[in-house]
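In: predicted model and sequence follow; I will ask about them next.
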Amino acid sequence: MTAQWTKRTVLKFTPISLLLLLFPVAAATGLSTGLTYFTRRAYDTTETNKDHGDDDNSPSARQLRLPRNIEPLLYDLSIKTYLPNYVDFPPEKNLTFDGQVGISLRVLEPTKSIVLNAKNITVIPKKCELLLKDQKVLLKVGNFSKRSHLTNYYLLFQLCCLLRNIKIIYTGLISNTLFGLYQATYTDADGTVKIAAATHMEPTAARRMVPCLDEPSFKANWTVTVIHPKGTKAVSNGIETNGKGEVSGDWIISKFETTPRMSSYLLAVVVSEFDYIEGFTKTGVRFRIWSRPEAKNMTEYARDAGIRCLEFYENFFDIKFPLKKQDMVALPDFSFGAMENWGLITYRENRLLYDDRYYGPINKQLVALIVAHELAHQWFGNLVTLTWWDNLWLNEGFARLVEYIGTDEVNNKTIRMGDFFLPNVLAKALDADAVSSTHPLSFRIDKAAEVVEAFDKITYEKGASVVEMLRAVIGKKNFKQAVTQYLKKFSYRNAQASDLWNVFDKVVKDVSGPDGNVMKTTKFAPQWTTQLGFPLVTVKDFNGTSVKIAQTRYKANKGALEPEKYRHPKYGFKWDIPLWYQEGDNNCIKFAWLTREKPLYLHITNPNTSIVVNANRHGFYRQNYDADGWQKIIKQLKKNHKAYSARTRNAIIGDAFAAALIDELEYATVFKLLEYAKNEEEYLPWTETISGFYAILDFFGNEPESTSAKVFMMNILKPMYEKASMKYIADNYKNDSLFFEVNLQTSIIDAYCFLGARKCIKNYTDLFYKEVMKKCKDGDKASKCVRKCSSGERNATSRIRMSQRYYSIEELRSLQRNGAHAREYGAFNEQIERAEHKINWIKKHMRKLSDFFKKST
């Protein structure tokens, strides 16, 4: 599943979208935000709070779990949807559905009851039957638990260990909660309100549409039939088996091929008036993109990217895609960025639609990344599935990493997605994992609320970053071979992290581990997945022939306590750390292990040369140096900053700001380091520079002292701003090979304006009037901005920021609804901790930094 992030929609690039390209939200969240759609979704917690609660009274995970005395083999599901304005039916049936499910079960232990998950559906008691060879036996429906969503179906006799079939008939509501089978409402081109029916099942919402064993370990085949009104079309996981469906009066009966064995959270149905475009992969997989008819001309890029990515994954994983078709649906109402339902991936509209007449290059990359992420899930998550939600990162962390590999392929490797990984994934993971209220990648789920809590930056970003570090240690060839063997071994089954590491151990034979013997991933990986946090690697004691390298845990608020169950990890917040290091201007990157047990004393060949660890930034840790070490690095940057790669400079700058943030480094040293920036022309180092500036300004807030801080920062940005050109951006924004350069210039201009440079703001204001205010009626989307433009121009800044408000009516409504519920489980403690850290920072640094900025400007 792709997490949902708030983002602006970029409009027409001729000329309005040029203006919007120059107004990213980087001013608030850092340079890399423009491309970042993940990892945290705007999760609609209204329903999840009702389901689970988020306090100590919520049911435990054990109370939620189903007994293991039966397992499902096949669901034969029939759903009839009552959508308004198509056919006549009794008023009380409006926005409801009728359901019938036959479940083939294997009885593993003798039992007199069958326990299923169900929620918000009404079972018809006299229609629940156990089907025996020559008779039907009525099942007694037991009490439903609102806390655990468990329903018992009782028998008068004991079932033995055989195959059995039950049939349940029921009804339910097509809800307005964006979970289960729900209403997707939109306005068509004629202004008519339409309602489609769509599903979202992850993590525990399949039970809202069908009584089932709604846990990921209960894999089964699904045969789906959808009965829907004339004038609509239905799609599901499998390919249709009866063409456009059988007509029965005012209804159409659409039948779909039985799915492979899969978990219930991957079940999907969409009933709508949507239209599609299609294509085929080289292996014959039919690929369709569904959307509102008026958006059909914006689906070609997603189709082409999807086909190419699917073909690439088949080769990369060495496993053929197991379905005959792959549908992707752009939904106007959707709770997340996207969902990887097998054979029927659902997307928020602005995560799938792209047209270069309306959207900018960042949106193009956004679509490619999300498509690549969801298609990666067809193997990592669908073919092989986590056993329980405590290892969710196996699904999401691997998919997050692989999406960057897939997107590189889609764009002919011109956009250097491996480098974009640093600001878009690694930096966010480090920030999220720096607080004490974080959690490990693999963790015991004790409360129901923690199932939802697992969908966060740790699971996605840290998961991907740790796996990328492992890939760098063992090599791409070993990594690919191990992943393929893992997927083949556990196809159509469930797996845990230990299963993955065991496969890696069997494959990797040519890499030395921390103890000097053949590396054991089973020993290395759990240190990074079962304890929270990450190390700060400090290089010190330059004595002429060696340096000492030691580790401590990096922690934003050193006095804050972790949750009790994470407070005393097996490894004591110590890690075996892979060190890639560089001496001076020698671009040969060397490797060593810093073990958990003791510091590393590293021999150096030149006492006057600098040492940089985490060269090329593959490790999931931060670096720091003593005063001598930093001075050597600063000297090298001033002498020839290109002696370090752009990735290495990204790490140096980001980690310097991070060390200063926790009082391990003086800010004066950080700013001394940035004196070289007048010669910096690469995107990656500037991402960390501008992000560091924004972090400081966030501490300063609107205090008068912020003025001198902004002037100081503008002086650092000025050389690059004077080189930046709006014409260059306009001429090259479609050129993928210049994507870094275009984004760099866009971000520099935006940051310079944000800091308050009058010339920059005047240029933007003039451009705004020329290209937006006077042409606000250009295009059907832009015309909606006229009233907002006219009423919003109070000052230069508001006129600039007004450009960020150009959304379609549907997009605005979705953003407002989801934004209102964008609270994360567990985020309250994190916000308290960050607030305390902010107060402490202000006490320690505000006056000192203010004096520094005044003297320096």
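Out: Cool, got the structure.

In: okay, CA-based contacts and neighbour counts for the rest of this
Out: Fine.

In: got the contact list for the nearest residue to residue 842 once chain neighbours are set aside?
Out: Leaving out its chain neighbours, the residue that sits closest to residue 842 by Cα to Cα, 6 or more residues apart in numbering is residue 699, at 6.7 Å. Neighbouring residues of residue 699 by Cα atoms under 8 Å, 6 or more residues apart in numbering: 838, 841, 842.

In: try it again with 10 Å
Out: Contact partners of residue 699, counting by Cα atoms under 10 Å, 6 or more residues apart in numbering, are 706, 838, 839, 841, 842, 845, 846.

In: same check, this time on residue 129
Out: 102, 135-140, 153, 155, 165-169.

In: rewinding a little: quick check: the residue nearest to residue 842 vs residue 366, distance?
Out: According to Cα to Cα, to the nearest Å, residue 699 and residue 366 sit 30 Å apart.

In: before we move on, what about residue 846?
Out: Distance from residue 846 to residue 366, by Cα to Cα: 38 Å.

In: could you say which helix or strand contains residue 196?
Out: Element membership for residue 196, per DSSP states H and E: strand 193-200.

In: any buried residues in that strand, and which?
Out: 194, 195, 196, 197, 198, 199, 200 (16 or more other Cα atoms under 10 Å).

In: and stretch 235-249, how far from the chain's centre?
Out: How far stretch 235-249 lies from its chain's middle: 33 Å, per Cα atoms, centre = their mean, to the nearest Å.

In: pretty sure residue 596 contacts residue 553?
Out: No: under the criterion of Cα atoms under 10 Å, residue 596 makes no contact with residue 553, lying 11.6 Å away.

In: what's the overlap in contacts for the two?
Out: Here residue 596 and residue 553 have 572, 573, 574, 575 as joint contacts, going by Cα under 10 Å, 6+ apart.

In: got another, please set it beside the one above:
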Amino acid sequence: MAKAMGLSKILAAGVGILTVSSVCGLVMMAVVYKIQIDKFPPVSPPPPIRPTVIPTDPPSSFRLPDNVIPESYKVFIQPYLYSAITNNYTNQSFAFTGNSTVRVKCMTNSKTIFLHAQDLNVTTVEVRQSDTNEKLTVNRYKIHQNESNFFEIQLEDIMSGNGTYYDIFTTFEGELFDGLEGFYVSRYTENVKAKEEEEEEEEDEYKERLLATSLLQPTNARKVFPCFDEPALKAVFQITVLHRPGTVAISNELGDPKTTEIDGEEWFETIFEETPIMSTYSLAFTVSEFESKMMSSVTKIHIHARREAFSVDRADYALEVTAKILDHYQITFGSKYPLRKIDQIALPDISVGATENWGLISYPESGLLYDKSTGSTFDQERVATLIAHGLANQWFGNLVTMRWWNDLWLNGGLTTYMSYIGVEAVGWNFRDLFVLRETQTAFQVDSLNSSHPLSSQENDIQTFSEITGLFDAITYSKGAAVLRMLAKFMTEEAFMKGIKNYLAKFEYQNTEYKDLLDCLQEETKEDVEGFMSTWIEQVGYPVITIITQTGETTQEHFLLKQKQGHDIAWQVHIRHMTDRESEKKPVTLKVKGPVKLPSFQLQDRDEWLLANIDCTGYFRVNYDEENWNNLRIQLERNHHIIPIINRGQLIDDAFNIARAHRLNITIALSLTKYLVNETEYIPWDSALKNLDHLVLMFDRSEVYGPITKYLRKLITRLYEHFEEYTINRTVPEKHTDQYNQVNAISVACSNGLAICTEMARSLFEKNKNETNKFRMHPNLKKEIYCSVIANGDEDDWEFAWEEYQKATDAAEKDKLRYALSCTKEIWLLNRYLQYTLEPSKIRKMDMVSTINYIAKNVAGQPLAWDFVRGHWSYITQEYGAGVVSLGSLLDAVTKRFSTEVELQELKQLQSEQEEKKQGIAARALEQAIERTEANIMWVKENKQMVKDWFVGEL
């Protein structure tokens, strides 16, 4: 036992010694290894070579990737449409075919190309390297059936980046629909007897004719040929149109027609010169039997229209106006119009006021043609204004284009502003009317939470409905109004110099709004971006509240339905005056306040302050009650002391501030009493628009009677002021007086002033019974006929309907079409609504405005609303791409809405839209709901007060 214990001790000692030795050895090895590592550090092995990943997935947004950039297009379009149906041609076709070769620069190695295509059948796709003509293998191609409209081409081979050029060739076919978008067909009638110069005593014979025309803005070029349909992806285009004999093709540039034979048939082939570098949406082409009239100058000017338009020289005024405004713009902008020609065409059907295509502008007939014998001065003015707008787009939109649709106001706002300058070249001066037409129009939309900023984030504007939603009063009217404000801030001379810099620096390029501000900044010491950024980037506008006893001044986001507005203050430049100083040094308010501004503090209690002289600032002004009262007293004593524009703006501000629950409505109403001594148009029109809102709120209630009596009392003196002109069927010389004469007739007759309704009936009967109809002055026709039909019977309506059908002048038809909506007979209004579904009775482009006219009539409004709801699917299908039609329709048929039932009906329509995942007119629908909610609240709070005030004034 003891021996065993000894052996165990020896063994344990040996194990211990071995363990210690092993540990020491390991330590020694670690030390030696560390020394070696320090002397000879290891080198990492090379990473494995990974293959280059070529992206093939569709883009994550609705924007095209930038792997390829278009340089040029060659497009062949062949519509098979016959412009006239004869015995020889019974197989009418509404198809078109074509092919396109687009040359692109490849920026990164790619196996996938994304373009746009929609409603097309693409039958061939080939991709070749441009310099070698080497053909790349196409694995597959498809059109994505979602809002992206991506046309995806997958290649077997890799396209080399580094700026290598490739040609993408496609053949395709499509259909000429009648939806007033893309490449569409339009119908009209032509007097074939007049064409053949038959004997005069023979009865006229009208036959149907057809034409094919285009509206590619904003995203409809993809419906005609595969293309990179984004405004920044500019390219050069060469268009060739194959068309039937007897027709003429026109496009952006000059064309050379020649005959050719295809499959045994004779065709015309018109090859157009290359365009300047331009966006797809500015392309245009038309095939028709139209005739044209030309004015030779440095730039060839053509007016194209139906043959009958030239029989009475309806195109002459447009030729004259175009030449003068075009010259005026070239001098004003310091930039030559770059094309050799400008074509303008009067279309029987178009869904917009005018297009802005480079070198080929399309208008509705009443927007381009003027008949001296039947046209009013308002018709003449409209032609000049639309032409001025269309020509301004040749620079702002075509020569210089916004980079993306979020800055659409760079086109719309600038052209609207410049059109007021353009018409001055032909003798029209509307600058004083700017506030009525643009500022006050924009104020109405921009006082809603559902408005939008002038410049949104690019990511917020992606889909078709989001893009078309920008074609509204904010983009055009607010855009122009803030530019007018900026021009006053930095002086108009400096502003126009900056505009010249902008056009020169960015011609043929794309811009963001800061590019414009940078060019303007070069011409002034003022901080242009600091002043403008909040007006452009944030929604809405402020109301400036001034307490004249202390000079305390604040600014707040103005909203009809008050929610918490944003906290960012606008930089507000305030021009102001008192009854003792015609204009004081301007004050700039940069904070929300309240701040005390000594310039606004009055010393005497009977002194008054007037801020925002001539309404050059895009904001409203509220005062303490004492100052409002002093301004009212001044208007009643001597209104001439206050500038004309401000007389109108005081009324407009007061009524709208009252609608926003910031002012007692009786203060606004009291301002209108001075109008019995007013004869100027601007104050009257501002007042009538706001009183009309009260009519809309109360014409279905007991408040309407006192309102009508007050309006009769108010308008009598103005009607009498123009009565001699009216009885003699003449008009005043001053243009704004002509507007006011029509206002006087409209308000007097619609509110039952006996001398007016009797006058209207007398003129109507005299003209009705004379052989030569419509001898009254054209300015008066619309309101005279409206009054007679409103107070008349079925025979009066039928007479006007027959005259409408016989009229050949579009402006004349427009007057009659409006008058037909004035009847109080429900069954006639329902019949008229049904006519809007028949293009042979009411042209497709007139459908929306006709429904709007009917909705203006208190008897027609519920009928129009039920009609719109019942035919919503049809209307949205027909006008889904209408740039402004659906928004204006919803606005018109819901303006009277002020009850919970009407609100729920609107919300039901919105819910149905959302269930169908339709974004059509979504913003307009949201705005109608918000406005209705505001109306409900306001009527509940103010109905009795309004009634009491009107009763007290009788």
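Out: Everything's here; your move. Keep in mind that this is a model prediction, so the values were computed, not measured.

In: sorry, back to before: what about the contacts of residue 129 of structure 1, which are in helices?
Out: Among the contacts of residue 129 of structure 1, no member is found in helices (DSSP state H).

In: so can I have JSON lines of those residues showing neighbour count and distance to residue 410 of structure 1?
Out: Shown next, in JSON lines, are those (neighbours: other Cα atoms under 10 Å; distance: Cα to Cα, whole Å):
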{"residue": "102", "neighbour count": "21", "distance to residue 410 of structure 1": "42"}
{"residue": "135", "neighbour count": "9", "distance to residue 410 of structure 1": "56"}
{"residue": "136", "neighbour count": "13", "distance to residue 410 of structure 1": "54"}
{"residue": "137", "neighbour count": "14", "distance to residue 410 of structure 1": "55"}
{"residue": "138", "neighbour count": "19", "distance to residue 410 of structure 1": "55"}
{"residue": "139", "neighbour count": "22", "distance to residue 410 of structure 1": "53"}
{"residue": "140", "neighbour count": "17", "distance to residue 410 of structure 1": "54"}
{"residue": "153", "neighbour count": "20", "distance to residue 410 of structure 1": "50"}
{"residue": "155", "neighbour count": "18", "distance to residue 410 of structure 1": "55"}
{"residue": "165", "neighbour count": "18", "distance to residue 410 of structure 1": "46"}
{"residue": "166", "neighbour count": "21", "distance to residue 410 of structure 1": "46"}
{"residue": "167", "neighbour count": "20", "distance to residue 410 of structure 1": "46"}
{"residue": "168", "neighbour count": "21", "distance to residue 410 of structure 1": "45"}
{"residue": "169", "neighbour count": "20", "distance to residue 410 of structure 1": "46"}
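
In: of these, closest to residue 384 of structure 1?
Out: residue 102 (25.2 Å; Cα to Cα).

In: how about the contacts made by the closest one?
Out: Applying Cα under 10 Å, 6+ apart, the residues near residue 102 of structure 1 are 74-78, 128-131, 165-169, 211, 223.

In: same check on residue 178 of structure 1?
Out: Contacts of residue 178 of structure 1 (Cα under 10 Å, 6+ apart): 44, 47, 184, 198, 199, 200, 201, 205, 333, 334, 335, 336.

In: tell me the SS of the third one?
Out: Under DSSP: H, G, I helix; E, B strand; the rest coil, the three-state class of residue 184 of structure 1 is strand.

In: same thing with the last one?
Out: Residue 336 of structure 1 falls in the coil class when you classify it by three-state DSSP.

In: residue in structure 2 paired with it?
Out: Under the alignment by TM-score structural alignment, residue 336 of structure 1 pairs with residue 352 in structure 2.

In: about what we covered before: ok but the residue nearest to residue 842 of structure 1 is inside a helix, no?
Out: Yes: per three-state DSSP, residue 699 of structure 1 lies within a helix segment.

In: how much space between the aligned residue in structure 2 for it and residue 936 of structure 2?
Out: Using TM-score structural alignment as the criterion, the counterpart of residue 699 of structure 1 in structure 2 is residue 697. Counting by Cα to Cα, the gap from residue 697 of structure 2 to residue 936 of structure 2 is 9 Å.

In: can you give me the helices in the stretch 551-700 of structure 2?
Out: All helices of the stretch 551-700 of structure 2, identified by DSSP state H, counting those that start in this stretch, fall at 625-638, 644-659, 665-671, 681-698.

In: do you know which of those helices lies nearest residue 93 of structure 2?
Out: Comparing the helices of the stretch 551-700 of structure 2 by Cα to Cα, helix 681-698 comes nearest, at 48.1 Å.

In: mean deviation of the helix or strand just after the closest one from structure 1?
Out: Elements were assigned by DSSP H and E; along the chain past helix 681-698 of structure 2, the next helix or strand is helix 704-727. Its matched residues in structure 1 lie on average 2.2 Å from helix 704-727 of structure 2 after superposition (mean Cα distance after the TM-score superposition for structure 1).

In: please, which helix or strand holds residue 221 of structure 1?
Out: Residue 221 of structure 1 is part of strand 221-229, with elements assigned from DSSP H and E.

In: and whichever helix or strand comes after that strand, how far from structure 2 on average?
Out: The helix or strand immediately downstream of strand 221-229 of structure 1 is strand 233-236, counting by DSSP H and E. Taken against structure 2, strand 233-236 of structure 1 registers an average deviation of 0.4 Å after superposition, with mean Cα distance after the TM-score superposition for structure 1.

In: so strand 233-236 of structure 1 matches what in structure 2?
Out: By TM-score structural alignment, strand 233-236 of structure 1 lines up with residues 248-251 in structure 2.

In: which bit of structure 1 covers stretch 7-23 of structure 2?
Out: Stretch 7-23 of structure 2 corresponds to no residues in structure 1, going by TM-score structural alignment.

In: list the contacts of that stretch.
Out: In contact with stretch 7-23 of structure 2 (Cα under 10 Å, 6+ apart) are residues 2, 5, 6, 24, 25, 26, 27, 28, 29.
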